[in-house]
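Participant: Fold the following and give me the result.
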Amino acid sequence: MNTDVLNVLKQRRSIYALGKEVKQSPDEIAKTVADVIEETPTAFNSQTTRAVFLFGDKHDQLWDIVVKRLKSEVPTAEAYAKTQEKINSFKAGFGTILYFTDTAVVKQLEKDFTLYADNFATWAEQAQGSAQLNTWTTLANNNIGASLQHYNPLIDELVAEAFDIPANWTLRAQMPFGSIEAPAGSKDYMDRADRFKLLK
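Facilitator: Sure thing, here's the model as predicted:
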């Protein structure tokens, strides 16, 4: 079998040592990622995923919001210093993609297709995962490192206010990205016998 896609998937790793030495422009990155998200399948072609692209001062503003919000959640000054170091590694990147789900679309689908109403929220989450993986892999294929972070819901209201996010958009993840300043560590895999079943 052709393994081109598999080989690209193997490039996708969580990169935490990010820099700003990205060859592509913000406009080029945003357009490519928008294209990727548009081509990502969704149940009922519902297109529930939304994305906000942050560069420059807006990128920095996001991670300033995060580190300030986390101060009240971290028990000690020592722990907070480690938190600051982690957040600064994201801020050191070139940009951030914020992923949202449009809950207004989900709710409308629940009304329009009552037989499947209990599934639309789950399907929206599946769409998120697909869009995030496709984007992450595309970035990796262009030698751009990224990781996926989840500081929601702690930062939801602050992010909505700072970036004028519609009330029906629910924050699902944050993807800081940039030049790869250090490679990812080794990756462990569980025993396939515990994970897969082949029936013939």
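Participant: When you work out contacts or count neighbours from here on, use the C-alpha atoms and nothing else.
Facilitator: Fine.
Participant: tell me which strands and helices the strand of greatest length in the chain is in contact with?
Facilitator: In the chain, assigned by DSSP state E, the strand with the most residues is strand 169-180. On a contact count with 3 or more CA pairs under 8 Å, 6 or more residues apart in numbering; DSSP states H and E, strand 169-180 meets strand 18-19, helix 77-91, strand 95-102, helix 103-112, strand 145-146.
Participant: Here is a second sequence; please produce its structure as well for comparison:
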Amino acid sequence: MERKFKEALAHRRSYYALSNKSLISDEEIENIVKFAVKNIPSAFNSQSTRMVLLLGEQHVKLWNIVKDTLRKIVPAEAFKTTENKIDKSFASGYGTVLFFEERKVVEGLQKSFPTYQEKFPLWSQQTSAMHQLAVWTMLEDVGFGASLQHYNPLIDETVLKEWQLPETWELIAQMPFGVPLQEPGTKEFNSIEERVRIFK
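Facilitator: Just a heads-up that it's a prediction; the model follows:
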């Protein structure tokens, strides 16, 4: 599709009804993730973002981990609704991108630049957010629908163990994606005039 940048940003939405189909090859999906990791900026060129792409059985495994974790803490009478949401909105997709930040990098910058030490964790989150937006927009541009989920920190320990990831990787967000089964809901916008001030 490759819309113009502004068109791609405007078209990006949250899709919750997904199928486990793909309109592109797995290699092309991998290239989207790798492109984002290489080209998205970061404070002090820290390159602190880490991503994990889960496809097929690995994708399903993640959402089973989420359900198993929630089953222990969500009241039994409410869990069916939770399980249904996960099965139809997230697990039903084609894959999931996990976004992490490498704490070792952030802590190293805090030691090297003590003047800004309180800001580095914040800047790390901003870096992750830029990666999330880029991947989300590029996935949608090739025909996928996606949403951004935050089941961390509940699933952090199990995820790190399951995929043998470094303990210093901090899980930030999960992005399930797949071919959309329905259009997203109507999006409301607050007044631009209230949110932007221009001085000339």
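Participant: re earlier: average gap between the longest strand of structure 1 and structure 2?
Facilitator: Strand 169-180 of structure 1, aligned to structure 2 and superposed, deviates on average by 0.4 Å (mean CA distance after the TM-score superposition for structure 1).
Participant: and what of stretch 103-110 of structure 1?
Facilitator: Superposed on structure 2, stretch 103-110 of structure 1 shows a mean distance to its aligned partners of 0.4 Å (mean CA distance after the TM-score superposition for structure 1).
Participant: Now do the buried residues in that stretch.
Facilitator: By 16 or more other CA atoms under 10 Å, the buried positions in stretch 103-110 of structure 1 come out as 103, 105-106, 109-110.
Participant: I'd like the helices and strands packed on strand 169-180 of structure 1 laid out as JSON lines, including distance to Ser130 of structure 1.
Facilitator: Below are those laid out as JSON lines (distance: least, CA to CA, whole Å):
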{"stretch": "strand 18-19", "distance to Ser130 of structure 1": "23"}
{"stretch": "helix 77-91", "distance to Ser130 of structure 1": "22"}
{"stretch": "strand 95-102", "distance to Ser130 of structure 1": "12"}
{"stretch": "helix 103-112", "distance to Ser130 of structure 1": "17"}
{"stretch": "strand 145-146", "distance to Ser130 of structure 1": "16"}
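Participant: between the ones you listed, which one is nearest to Phe55 of structure 1?
Facilitator: Nearest to Phe55 of structure 1, of all these, is strand 95-102, at 4.6 Å by CA to CA.
Participant: Show the residue spans covered by the helices in structure 2.
Facilitator: Listed in chain order, the helices of structure 2 (DSSP state H) span 5-11, 26-39, 57-71, 76-89, 103-112, 120-141, 156-162, 192-195.
Participant: just the ones you listed: most buried one?
Facilitator: For those, the stretch with the most neighbours on average is helix 120-141, a mean of 20; neighbours defined as mean count of other CA atoms under 10 Å.
Participant: Report all helices and strands that that helix contacts.
Facilitator: By 3+ CA pairs under 8 Å, 6+ apart, helix 120-141 of structure 2 packs against helix 5-11, helix 26-39, strand 49-55, strand 95-102, helix 103-112, strand 145-146, strand 169-180.
Participant: Between helix 120-141 and the fourth one, find me the angle.
Facilitator: Going by axes from the mean of the first three to the mean of the last three CA atoms, to 10 degrees, strand 95-102 of structure 2 is angled at 160 degrees with respect to helix 120-141.
Participant: ok, now the second one?
Facilitator: Put simply, helix 26-39 of structure 2 runs at 150 degrees to helix 120-141, going by the same axes, to 10 degrees.
Participant: Ok, the third one next?
Facilitator: Using the same axes, to 10 degrees, the inter-axis angle of strand 49-55 of structure 2 relative to helix 120-141 is 40 degrees.
Participant: Give me the mean distance between strand 49-55 of structure 2 and structure 1.
Facilitator: Mean for strand 49-55 of structure 2 is 0.4 Å (mean CA distance after the TM-score superposition for structure 1).
Participant: one step back: how about residues contacting the longest strand of structure 1?
Facilitator: By CA atoms under 8 Å, 6 or more residues apart in numbering, the surrounding residues in contact with strand 169-180 of structure 1 are 15, 17-22, 50, 90-104, 128, 143-153, 156.
Participant: Need the buried residues of stretch 103-110 of structure 1 in CSV (columns: distance to Thr83 of structure 1).
Facilitator: Formatted as CSV, the buried residues of stretch 103-110 of structure 1 follow (distance: CA to CA, whole Å):
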residue, distance to Thr83 of structure 1
Thr103, 31
Val105, 35
Val106, 34
Leu109, 40
Glu110, 39
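Participant: from the residues you listed, which is closest to Thr122 of structure 1?
Facilitator: Using CA to CA, the shortest approach to Thr122 of structure 1 within the buried residues of stretch 103-110 of structure 1 belongs to Val106, at 9.7 Å.
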